[in-house]
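**Student:** got a predicted structure plus its sequence, pasted below:
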Amino acid sequence: MGLRRMGPCSLGVFVLALVSACTWVWADGSRYAMTHSRSQFVHWVFLYDANGTRIDPTDPAAPPYSPRRTCGRCHDYDAVAQGHHFNATDVNALAGRPGEPWVWTDNRTGTQLPLSYRNWPGTYRPGDAGVAPWDLLLKFGRHMPGGGPGEIAGPKSEEPSDPDGQDANAGGAEKSDAGTKIAATESRGRWPLSGQLEID
């Protein structure tokens, strides 16, 4: 039976089957991941590190990605940093409705202290309680979206006060060109404290 002898219904079924097969083969070879829906992913971006170098995701020793360098190529990073989730350290930001504070505990003295960068009743600002930004990140960083205390500039001598040395530089102190220890306020080599120093 040739194509001329097919009826309109049979020809339609044949064309539909052919188009479906071509679509399946094309989708299988696509460089885009499948969403299993009719729409594609919203973003297809390359990741960049803090130096603006493109990251090879297959490299096991790849550096962490930088939201500032990756997302900042298209989005206003500084404007996003002023959002409520990231602006707690800004003394001029509105406190918003009270939420749960960070509860700082000191096993040696048995102290529990509610901390918040926001001006909430019954809480203390971390700096007023003697808690450095890096100490706060070391203890609570896994619960933070990035930014905030991870990007606070402070005195160059500021170091985490953790006596166990649970610092990101566990392999040894990172040295600058002058041979001095890089300050805790710099993000180089310190991203494991929270996994996200910049907003994410």
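**Tutor:** On my side now, so go ahead. Numbering: from 1, shown residues only.
**Student:** every contact and neighbour count from this point should use C-alpha atoms.
**Tutor:** OK.
**Student:** what about His69, how many residues nearby?
**Tutor:** You called it His, but residue 69 is Arg. Look at Arg69: counted by other C-alpha atoms under 10 Å, it has 20 neighbours.
**Student:** any idea how far it lies from Val15?
**Tutor:** 48 Å (C-alpha to C-alpha, to the nearest Å).
**Student:** ok, now Trp104?
**Tutor:** In terms of C-alpha to C-alpha, Trp104 sits 68 Å off from Val15.
**Student:** more crowded one of the two?
**Tutor:** Trp104 (17 against 11).
**Student:** surely that one and Leu115 touch.
**Tutor:** Yes. With contacts counted by C-alpha atoms under 8 Å, Trp104 reaches Leu115, the gap being 6.7 Å.
**Student:** so which elements touch the helix or strand where Ala27 lies?
**Tutor:** Following DSSP states H and E, one finds Ala27 within helix 8-28. Packing partners of helix 8-28 (3 or more C-alpha pairs under 8 Å, 6 or more residues apart in numbering; DSSP states H and E): none among the helices and strands.
**Student:** any idea which helix or strand comes after it?
**Tutor:** Next element after helix 8-28 (DSSP H and E): helix 67-70.
**Student:** buried residues in the helix or strand just after that following helix?
**Tutor:** Beyond helix 67-70 on the C-terminal side, the first helix or strand identified by DSSP H and E is helix 77-80. For helix 77-80, burial by neighbour count (16 or more other C-alpha atoms under 10 Å) applies to Tyr77.
**Student:** which SSE is immediately downstream of helix 77-80?
**Tutor:** Taking DSSP H and E as the definition, the helix or strand right after helix 77-80 is strand 102-106.
**Student:** quick one: residues in contact with that next one.
**Tutor:** 111-116, 140 (C-alpha atoms under 8 Å, 6 or more residues apart in numbering).
**Student:** just give me the closest of those to Asp28.
**Tutor:** Phe140 (42.5 Å; C-alpha to C-alpha).
**Student:** take the one below as the second:
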Amino acid sequence: MFRTAFAALSTAVLLSATPILAQETVEPVFGEYLQPLGLGPFQDATWTGYEQEGWFVLQNTTQPTAIRYYEMPLMNADGTLTLRANVYARNDDGEGVAATGLLYDFGDEYSTYIAFLLTADNQLMAINRDVEEMDVIYGDADDPVGRGDGSDVLEVRISGTQARMYLNDQHFRNYDLSHRPFHDRAGIIAVGTGRLGFWGLSAQ
């Protein structure tokens, strides 16, 4: 059951049209948590990226179906990975979806992935983008919610073909990744319009 009708409607709007995808491949980031991403400022037809007091912010004011992500090879040789990022999402105009989070199981051939995101209204969502479709899961009423003050930490703990997702150390969902070849690439993702911020990314 979706947390709100608005959330379901917003996602329907996002997925009813072909998403405008922008992908960047960047260097791997391993090591301690809250390591700055070091991504430089840029501007294209849809997105503006900039640094603000240590945050890397992606801003989109025009395209409600826009998705931008940065991916990199991050899996450890033993098939385990803990992926973390400090995130926030602001929806300046109150329309559509604004969400930010982690990307994993990224398949370069067809741009398939699983995303774990926090929305501007502090709800959790997960997107499974397969070869043919995008499946979206929202949190239920008893799932964790974000604080919205910039202190929210998203985490994905991957071991073998199991991925467990957490917000501020509170469990959200598990994904069984055995239904298709698991890919070793992961990163960050921004969805929709608004200001979508990342403090840092760690992969351990």
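**Tutor:** In hand now; what should we look at? These numbers were taken from a predicted model, which means no experiment stands behind them.
**Student:** could I get the TM-score for this pair?
**Tutor:** After superposition, the two chains reach a TM-score (TM-score structural alignment, normalised by the length of the first structure) of 0.27; 89 aligned residues with a C-alpha RMSD of 5.4 Å.
**Student:** report the next helix or strand after the helix or strand where Leu113 of the first structure lies in sequence order.
**Tutor:** In this assignment (DSSP H and E), Leu113 of the first structure forms part of strand 111-115. Going down the chain from strand 111-115 of the first structure, the next helix or strand is helix 133-140, by DSSP H and E.
**Student:** give the burial count for the residue nearest to Glu71 of the second structure when sequence neighbours are not counted, as a bare number.
**Tutor:** Nearest residue to Glu71 of the second structure, sequence neighbours excluded (C-alpha to C-alpha, 6 or more residues apart in numbering): Gly187, at 4.3 Å. Here the count is done by other C-alpha under 10 Å, and Gly187 of the second structure has 28 residues near it.
**Student:** now do Trp134 of the first structure
**Tutor:** Around Trp134 of the first structure there are 25 residues (other C-alpha under 10 Å).
**Student:** same question, Leu14 of the second structure
**Tutor:** Residues near Leu14 of the second structure, counting by other C-alpha under 10 Å: 21.
**Student:** secondary structure class for it?
**Tutor:** With DSSP: H, G, I helix; E, B strand; the rest coil as the basis, Leu14 of the second structure sits in helix.
**Student:** what about it, distance to Met134 of the second structure?
**Tutor:** On the measure of C-alpha to C-alpha, Leu14 of the second structure and Met134 of the second structure end up 10 Å apart.
**Student:** list the residues that contact both of those two?
**Tutor:** By C-alpha under 8 Å, 6+ apart, no residue touches both Leu14 of the second structure and Met134.
**Student:** which residues in the second structure form helices?
**Tutor:** 5-16 (DSSP state H).
**Student:** could you tell me how far Gln52 of the second structure is located from Arg157 of the second structure?
**Tutor:** 28 Å.
**Student:** who has more neighbours out of those two?
**Tutor:** Set Gln52 of the second structure next to Arg157 and count neighbours by other C-alpha under 10 Å: Arg157 wins out with 17 against 10.
**Student:** list the contacts for the nearest residue to that one once chain neighbours are set aside?
**Tutor:** Distances taken as C-alpha to C-alpha, 6+ apart place Thr82 nearest to Arg157 of the second structure, at 4.5 Å, with adjacent residues excluded. Residues in contact with Thr82 of the second structure (C-alpha under 8 Å, 6+ apart) are 155-158, 202-204.
**Student:** quick one: which of those residues is nearest Ile114 of the second structure?
**Tutor:** Out of these, the member with the shortest distance to Ile114 of the second structure (by C-alpha to C-alpha) is Val156, at 10.7 Å.
**Student:** burial of the closest residue to the closest one other than its chain neighbours, as a residue count?
**Tutor:** Spatial nearest neighbour of Val156 of the second structure, excluding adjacent residues (C-alpha to C-alpha, 6+ apart): Met165 at 4.6 Å. Look at Met165 of the second structure: counted by other C-alpha under 10 Å, it has 22 neighbours.
**Student:** now swap in the one 10 residues further on and tell me
**Tutor:** Tyr175 of the second structure is surrounded by 14 other residues when neighbours are defined as other C-alpha under 10 Å.
**Student:** again with Leu136 of the first structure
**Tutor:** 20.
**Student:** now it: how far from Thr105 of the first structure?
**Tutor:** 11 Å.
**Student:** do the same with Gly12 of the first structure
**Tutor:** 72 Å.
**Student:** same question, Lys139 of the first structure
**Tutor:** Taking C-alpha to C-alpha, one finds Lys139 of the first structure at 10 Å from Thr105 of the first structure.
**Student:** so for these two, which residue has more residues nearby?
**Tutor:** In this view Lys139 of the first structure and Thr105 are compared by other C-alpha under 10 Å, and Lys139 has more residues nearby, 16 against 13.
**Student:** show me the contacts for the nearest residue to Leu21 of the second structure once chain neighbours are set aside.
**Tutor:** Distance criterion C-alpha to C-alpha, 6+ apart; nearest residue to Leu21 of the second structure, sequence neighbours excluded, is Ile67 at 5.0 Å. Residues near Ile67 of the second structure by C-alpha under 8 Å, 6+ apart: 19-22, 189-192.
**Student:** make it 7 Å
**Tutor:** 19-22, 190-192 (C-alpha atoms under 7 Å, 6 or more residues apart in numbering).
**Student:** got CSV for the residues you listed, with neighbour count too?
**Tutor:** Converted to CSV, these look like this (neighbours: other C-alpha atoms under 10 Å):
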residue, neighbour count
Pro19, 16
Ile20, 15
Leu21, 12
Ala22, 14
Ala190, 31
Val191, 30
Gly192, 29
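**Student:** appreciated, that's everything.
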